[in-house]
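Q: What follows is a predicted protein model with its sequence.
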Amino acid sequence: MPSPTPQMHLRVAVLPGDGLGPELASCAERVLSLIQNVRGTVTFDLSRYDFGGAAIASSGVPLPSSTLEACRDADAVLVCGCGDARFGIEPEMGLLALRKQLHGAANIRPVSFPSSELAQRSAYRAELVENLDITFFRDLTSGVYYGERREATEEDGYALDTIPYNRETIQHLARLAGAYAMRSNPPKPVHSVDKYNVMATSRLWRAVVTEVFAKEFPRVPLRHVLVDTASMLLSSDPISLNGIILTENMFGDILSDQAGGITNSTDILASAAISTLTTTDMRCRGVFEPMNLKATGTLVNPIGIIHAVLHMLELSFSLHEEADALSKAIRRTLDPIELVGSDCRPVDLGGKASAAEFMDTLLHNLDYYLEAVNSAEAAGEHVVASPADSGIFLPESDLGRRPMGIIEKILTHAGIGLKTPEVRPGDMICVRVDWTITSELLWAGMEKTYDQMGRPRPYRNDRLWLAVDHTVDPRTNDRPRQQGLMAKAEKFRREAKIIDFLPANTSIMHTDFTRERAQPGRIVVGSDSHTCSSGSMGSLAVGFGAADVVMPMVTGETWFRAPEVCRINFIGALAFGVGGKDVILHILGLFKRNTIAFQRAVEYGGPGLAELSMDARFAIANMTTEFGGMGACFEADGATASWIAGRQHPQHREGGLYFRADPGAQYAEERTIDLSEVKVTVAMHPNPDDVVPIPEKAGMKLDGVFIGACTTTEEDLILAALVLEAGLREGLRPVSNGKRRVTPGSLIIIKNLERMGLTDIYRQAGFEIGAPGCSYCVGINDVDVAGEGEVWLSSQNRNFRNRMGKGSFGNITCAAAVAASSFGMEVVDPAWLLERIDRDKYERFIKAPKGPSSATFEVAEPRPDVSPQAPSSALQTVGMEGKVPMSTVPRVVRSKVQRFAENVDTDAVIPAEFMPGVDNADLGSHCFQYFRPEFREKAKNGSTIM
C-alpha cells in the first residue's frame, strides 16, 4: 500500500560502462523501480550515459563531457562496469577523473557476509568470521597516489614517491568517520590505522584524528592501530576490527582488498566515493559501484551492484528504511530454509540459481520487506530505529506510582491511554501487541474470524509468525487434510506478504520464534496455549483463543484485563543432568495444576536464575500453561542478552526492554524453589501434576518412547544423545520391540546435532529421526500416533487422555530419562548413565551454537502513555462484515446439569484431530467425543449447564 503522493524526486545517472555493466545496470534499475512502485514516497529518474570502454569505443574518451555534466546534475551516480582490457588503463583513468570531478574525498567500503551461510565458504573458519562487520573509510584525495613522484632512469636507477597529507584532509575524513559511527547506537568503534612509529604523515594523522574525536565525538570508541598490526589481525582475528577502519589512501586500498578476500567473492561487495554524509535536509552526491567492475562473460552474480544500490539509498538519499529492506531481502534470498530463507544462491556462491533466478527471488523478497516499511509507517512506527531511540527509559521520580513487578511494568509500558502511570491487577486496559504467532492448524480457525472482518490488511506483516507444524510430516504432506491446511496458510502468506512464514516441517511454532525473535519487555500473543514459551526471553507471552488473536494481528492492539501475578523465585543450583523439564515437573508436583497459578501470569526470577540456561528457562516457561498460568515471563538478564546477541539476523538482536521488579512489588502468590532439591521425575497419565520420583516407576513396561515436542530443547536433545552414547559404551543395545522416535524442534537444531555427530548416536540406539513438527505430542499427522492401549514415555509437555492417540497412555519426563529407558523399553532412572557422560564434551556442545559469552544491557523503566480520556484505539475502527446481534440469552438459565470433575482440558473438549472443523456446527459435533461421548446427545436433550 504505497503512499499516495511522492515526496522525493531523485535523479540517478546510470553508467553501464563495459563488460557486464549493461546487464548489471538492468538489475539495479529493476530494484529501484520496485522501490518506487511499492513505496510511493520516492521517484527515481534513471538515465543511462556512456562511460568507460563503451565510451572510448563510441567517442574516443572514457568520460565524455556530456556524461560528466549529467553526473554533476544527478543526485547520485551508479557505475556498473569499467575495465575493458582492449583499452588498457584508460577506462580506470576515466573512473578516477569522475571521482575527482565529483569531489569524492572518501571511499566507503563495507565488508561483511550478506548471509551467515556464505561464511561457510570462506577460507577462514566460519565461527571466526561469520559476524564480520567492517566499514572502511579511506582517503581518496591525497597520499602516495597523488604525491610528487620521480621515475627511475637507466642512468641513476633511482625512483621517488611522496606521501603528502595536510591537517584539513585528515580532519575532513575523520569527521566523516565519526559522524558515520554516531549513526549507530551505541556508536561503532573506530580503528584508526597508521604507521606512527616510522612515518611523519602517520604521526600527523594520529594527532589530528585524536584531536577530532576527543573534541567532536567523545562517545565514539577510538583505537589507534599500526598498519602491520591491522594486517595481522585481518589474517588472525578479523572481527576484532569490527566497526570502522579509518585510514589513508594506500593503507586503505591494501587492507580493504585483504578484508574483501575473507568473503571469498569480490562479486558480493560494493563501495562508494562521497564528499560528505547526507542529512535530513541535504543530499550528498556520490559515486557507487560494485567492487568488481571488470566482470565479463556471462552474468553469474549481481549482488555487488545490488549492494551499490543499497549504499546509494543510505549514503546519498538517507532512505534508511528502503536500504534496510534491501539488505534484509538480500539476506532472506541467500539464507537457507532453516533460517526462514529462500536458499537461492548463485553458482559461484555454492548454489544453483542463475542470475535471473536470483534477481526474481530477490525482488519477491524485497516486495515483502517494502510492505513491512509501509505497514510500519501506517502504524506510526519505524522498521529501523533511530540512534536516538535507545529503548532505555529512566525512572520518572515524580510519577508517584506504587512498586511494580516485571509483568506489570510490561503492561504499563504497552498500555494505550492509561488513566494512571501504573497498572493494577483487574484493570481493563488496551495494550500494544508486538508479535502475533500461529500455526497452520490454528490459522484455519482464525481465518473464520478474519473472513468475517473482510480480510483487512494485518497491522505489521513483519510482526506475524506463521509456522506449518501441527499436522504435517513428509510422509503424509500429500494427503488431502494436510494439503488443505497448507494451502490456507500459503494463501494468507501471499495475501498478507508475511515475512516470517515457516513452510512445513521447518520449526515448531514456538521453538525458533522464541530462539530468534522474542524480545524482553515485549508482548507476544499466540493462538496456542504454549505461546508462554516466549516468556523465557523476558517477553510477556500469552496464549489466546484463535479468534481473539485475529484482532491484535489486524490492529496491533488488544484489550487485556491485567492479571494477578504469581512470582516464583529460584535459589540454589541444579545438579548435573537435571534441566528445565525437571524443574517445571518439580513445581507441578509441589503446587499442582490450577492452584497458585490458576488464571494468573507467572513471573520467574530470583538469585538461582543465573543457574538456569536459556533452554532450561524455555522448558519451564513452555509448561506454565500446564501449571495453570495464562502467561509467563522470566526476568531477562545477562544470559538473555548474550543469547539475543548471538542471533542469526542482526535486526532481531535489538529492541528488548530489560525491566526489573521494584523492591516491595506485590504478588498474589510468591513461592521459592530450591533448585538443588530438583530430581528427575515422571508425570503419570493423565495428569501433568501426578509427579513421582522416577525410581518409583522403574521397570514399568513401555510400548514406545518419544523425545521431542516444543518443550524438548536443543540442550535436552544433546544430553539425551550423550546418555545414549554412554549406554552404548556400557554395552547396552536397543531391544527389538517398541517404537523409538526423536523429533527435534527445528531444522536449525537438527543441523546443530548433525554437526556434533549426535544424530548418528540416535540412529545407533534405534531411534528414527523425524522432521520438525508436533509429532506424537498431539498425534494428528496421521503417522506419529500412539496406538490404543499403548504405554509411552515421552519428553513432551502434555499427558492428557487421548493426547498421543485415542486410548493411549502417555507419561512425561525429561529427555535423558526417555533415552535411558529406550534400551530395554522399560522405565529406568538415568542417574547411572548421567554419571558416565563426558561433561567437558557436553559443556562444549551446549555452548557451541551460541553467540557472545557476555553481552551488555541496561535496565529499563516503563514510559506510560497516560491520558485522562478514554484511549483512542485502532480496535474501535475495525468492524465486522455485518452486524453481530446482541445476546438474547436470558439472565436466568434453567437446565439439567452435566457435572464434570476439575481440570477438564482442551484435548477433552475438542480432540485435536477434529480441528479446526468446517464451521462451528462441525466442530461442535465432536465435542467431548472421546472424553464423554454421551455429552452431545444430553446437550440436545436439555442438559446445557456444565
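A: Yes, it's here. Numbers count the residues shown, from 1 in each chain.

Q: Could you use CA atoms for every contact and neighbour count after this?
A: Will do.

Q: where along the stretch 151-300 of the chain do the strands fall?
A: 160-161, 190-194, 222-226, 243-247, 270-274, 286-290 (DSSP state E, counting those that start in this stretch).

Q: Count the neighbours of Gly606 for me.
A: For Gly606, the tally of surrounding residues (other C-alpha atoms under 10 Å) stands at 16.

Q: in stretch 642-661, what counts as buried?
A: With burial defined by 16 or more other C-alpha atoms under 10 Å, the residues of stretch 642-661 counted as buried are 642-649, 652-661.

Q: go on, stretch 736-748?
A: Buried-residue list, stretch 736-748, by 16+ other C-alpha under 10 Å: 738-748.

Q: So which of those residues sit within helices?
A: 747-748 (DSSP state H).

Q: remind me, longest helix of this structure?
A: Ranked by residue count, the top helix of the chain under DSSP H comes out as helix 355-378.

Q: Which elements pack onto it?
A: helix 21-39, helix 320-334 (3 or more C-alpha pairs under 8 Å, 6 or more residues apart in numbering; DSSP states H and E).

Q: Can you point out the buried residues in the last one?
A: Along helix 320-334, these residues count as buried under the neighbour rule (16+ other C-alpha under 10 Å): 320-334.

Q: and which of the residues you listed is nearest to Ala908?
A: Comparing those against Ala908 with C-alpha to C-alpha places Arg332 closest, at 41.0 Å.

Q: also this one, for the comparison:
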Amino acid sequence: MGDNKPADSIALSPGKRVLFLTKDLDLIKRQLYDGLDLRMEDLSVEDLLDDINTDVMTPAWVCFDHDPAEIAKNAYAGLMHNGLRVFRENALKNGNFEVIVSGQRKGTGSSRETAAQCERWAGINIVIAASFAPIHERNNINLGQLMADHDVLERLQNGESISLSEFTNQYDPVTQLIVEHGGLFPFAKALKSGELNLAPLDTPQRPMTMAERIISRNLVGQPDGQCVKPGDPVIAEVQGGYSHEFTTAQVHTFLQEEYGEGYQLPNPGKFAVFEDHLLYAQHNPKFVPFMHKVQTLRDLQVAFQEHTGVRDYSAVDGVSPGICHQVAREEFIEVGDFIQATDSHTCMGGASNALTWGVGATEYANLVSAGFTFVKVPESIRFELVGELHQGCTAKDVILAILADHARKELTLNRSMEFGGPGLTSLSVDERATLCNMATECSGRTGICEADEALLTWMLHAQPHLSESEQRARMVAPDQGAHYGGGGHTIDLSSIVPMVAHPGDPDQGIPSDPTNGANISDIGQVLVDIAYGGSCTAGKEDDIAYYAEVCQAAKDAGLTVKEGVDFYIQYGSGQVKALAERNGWHDLFIEVGVKLIDPGCGACIGAGPGVSLTPEQVTVSAINRNFQGRSGPGKLYLASPLTVAASAFTGHISVWKPDLFA
C-alpha cells in the first residue's frame, strides 16, 4: 500500500495548500477553482462543516472502484450544492492540498475505508477536525494519516515545525506505534518480526462494563482474569467476522499486495463473505453505467472465497440469503462473542449480548491474516431503560430520541452504548437489534444489550444446535460499580413519542443527518411519494410484523396504498421472508398494493427499488441514514416501521394508531 511513514518533525510543505471545508459551499469552490487560500486564524470552528459523512466523501458509486488511486479521483463526489457537485473529478488532487479541515464529528456513517483513502491518495497527509467518528478515525490511523485539531493547524500555518509526538501523544502506546510506522500493515509486520514488543497490561482488578468484560476474556498474551480499562491498548482474539461484495475486493487485493498471491488465512472457518449489498444495483439509473465495476467486485469476492475457503453466503439464482447483519444474528453470532466485520452496522449483533463492531478493509485484512485484532478499549455509556412504549412507538423512536439528544451532544461519541434495565425486557430481541444497529449513527463504537431469558429463547430457536448451558455461561453483565465515561442515563420508554429525523438543508450547510430529530406532531403535514420498509434496521421479523399490522388494518378498512405513493417492503433474510409467507403476510402485502423485494440491502445504500429519482420526491423510510444522496436525490425522513406503513396509506407522514383508518 506504499510507504506512508511520517517524518519525526511535521511542517507544511512549500507550495502545498490547506483546504477548509466551510459551511459556505461557495467558499470551498473558490479554494478549489479560484486559488483562494484561507488561514485558520481568520475562521472559527463554527464556520466549518460538521458531520461530514462517508457517503459525502465517497458515495456508493465511487466505491465500485477498489483501487484507491481511482477512488481518489472522485473524492467528495457526494458534496452537492444546488444539485451540482462541489468537487469535480480530480478537484481534490489537482488542488495541490496536503491538509484538509472540517468541524465536528468528521467521518460519520458507514465504515467504508474508501472515505479515508480518497483523501490520502489525493495527496492529503494531515486531517484536521474538532472530533472524529470512531471508525473513520481508526481507518485514518490504519492508513498512517496524521490527525490533529485546529490549534495545531494554526501553528503549522504560522511556519512552525511540530514534533510527530504531538500528533501521536493523544493515543495509546499501540496506536502511537501504528501511526509512527505509517499504518497498520507495517506495524503488524514489525510486531511479527520481533522488531517490536508490546508492554504487558498493568491494569489492576476493577469492575468492568459489558464491553470491557468481553475484551478482557479475549486478550492475547495476558494472564487469565486480566482486567482492562478504557484506553488500554490490547491484542484480542475474535470469534468471527465477515465482509461483503462492497469491501471484499479491497481485502483480497491488500492481502495480495502485502503477503503475495499465495497468502493463506490461519482460520478461514471463522469468517464469511456475503453477497447482499449490490444485488439490485441496476435498479438505480445512476448505477447502471457502473455495472461492469460492480461485476468486478463480485468476481473478486468469489476469487477471495475460493482462495481462502471462508464461509460463502453468495446469492443463488440472483437471491441473497439475506443482509449480512441479519443472517449473522440468525446463524452464527453467539452470546458473548467478539465479532468484527467490514460494515458499520455490524454493531447490530450487540442485541445477542455480543461485542460487535465495524472496521475498514485494512483492519479486516490484517485481522483475517493475523488471527487477532488490535483494540483500544472504548469508554462506555449506560442507558437504563424503564417503563414501556406506548402503542404506535417502537425501538426506532427510542434510538431517534437518543440521536437527537445524547448523540448530538457527543455523549455517545466513540463509546460502547450499553442498554439494560427493566424496560429492556419489554422489548423483543429484534427491537433490541434496532437499538444496537443504530449505535453507529450515534457515532458510538458499538451497542450491546444485557442478556435475559428472552434472548436465550431467541438464540436457541434461531440456532437449535447451540447448547443452552453453554450460552447461559457466556452471558455477560456489567459488574457492580462499573465506570461509565459517558455517564448513566435513564430512558423512560413511556415518555417516547413517534419521531422522524428530517433531511435538513444541505445547501444551507445543515446536513442531512440522523440526529435531526423531530416529533411527528411538530412537523406539520409532510406529503410522501415513497414509503420504504427494509434494511438491516427494519427488515427483521418483528419489523415485518409491524408492517403487517398496519396493512391488515388498511385491508379491513377497504384501503390500498395511497395513489401516488410507492410502498416497498424488503425482507432482511430468507428466514424473514419464509415467516411472512407462513403467516400470510406476504400475500396480504401484495393484496394492499405493497411492492415486495427479496432480501438485500437495496435502497438503504441506493442500490435497489425504493430510491428516489428526483430532488422533489419525499421518502419516509425505516432505514438508518438520511444522508444527502444516499438513497436517491430526494428528501428522506427516517421513521419507524409503523410510521412508514401508516404513511403509505394516508399519503403523508402519520403516527400509527389502531383507529387511524376508522
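A: Yep, that arrived. None of the values given here were measured: they were computed from a predicted structure.

Q: Using CSV, lay out the strands of the stretch 151-300 of the first structure together with mean neighbour count.
A: Below are the strands of the stretch 151-300 of the first structure laid out as CSV (neighbours: other C-alpha atoms under 10 Å):
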stretch, mean neighbour count
strand 160-161, 12
strand 190-194, 25
strand 222-226, 17
strand 243-247, 25
strand 270-274, 26
strand 286-290, 29
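
Q: right, and those strands - which one's nearest Phe767 of the first structure?
A: strand 243-247 (46.5 Å).

Q: and the alignment partner in the first structure of Leu588 of the second structure, what does it touch?
A: Aligning on TM-score structural alignment places Leu588 of the second structure opposite Ile761 in the first structure. Counting by C-alpha atoms under 8 Å, 6 or more residues apart in numbering, Ile761 of the first structure makes contact with 721, 724-725.

Q: Pretty sure Leu456 of the second structure sits against Ala473.
A: No - using C-alpha atoms under 8 Å, Leu456 of the second structure is not in contact with Ala473, being 11.0 Å away.

Q: Tell me how far stretch 421-436 of the second structure lies from the chain's centre.
A: 20 Å (C-alpha atoms, centre = their mean, to the nearest Å).

Q: tell me which residues of that stretch are tucked away?
A: Neighbour counts over stretch 421-436 of the second structure (16+ other C-alpha under 10 Å) mark 421, 423-427, 429-436 as buried.

Q: Now, these that are in helices?
A: 429-436.

Q: so where does the residue lying closest to Gly766 of the first structure once chain neighbours are set aside fall, helix or strand?
A: Nearest residue to Gly766 of the first structure in three dimensions, chain neighbours excluded: Pro734, at 6.1 Å (C-alpha to C-alpha, 6 or more residues apart in numbering). If you go by DSSP states H and E, Pro734 of the first structure is not part of any helix or strand.

Q: What residue in the second structure is paired with Pro734 of the first structure?
A: In the second structure, Pro734 of the first structure lands on Val561 (TM-score structural alignment).

Q: Its match against Ile590, yeah?
A: No - judged on C-alpha under 8 Å, Val561 of the second structure makes no contact with Ile590 at a distance of 10.2 Å.

Q: Next, count neighbours for the residue nearest to Gly766 of the first structure.
A: Residues lying near Pro734 of the first structure (other C-alpha under 10 Å) number 19.

Q: swap in Gly600 of the second structure?
A: Gly600 of the second structure: 31 surrounding residues under other C-alpha under 10 Å.

Q: Wasn't it part of a strand?
A: No - Gly600 of the second structure is assigned coil when assessed by DSSP: H, G, I helix; E, B strand; the rest coil, not a strand.

Q: Counterpart of it over in the first structure?
A: Applying TM-score structural alignment, one finds that Gly600 of the second structure aligns to Gly773 in the first structure.
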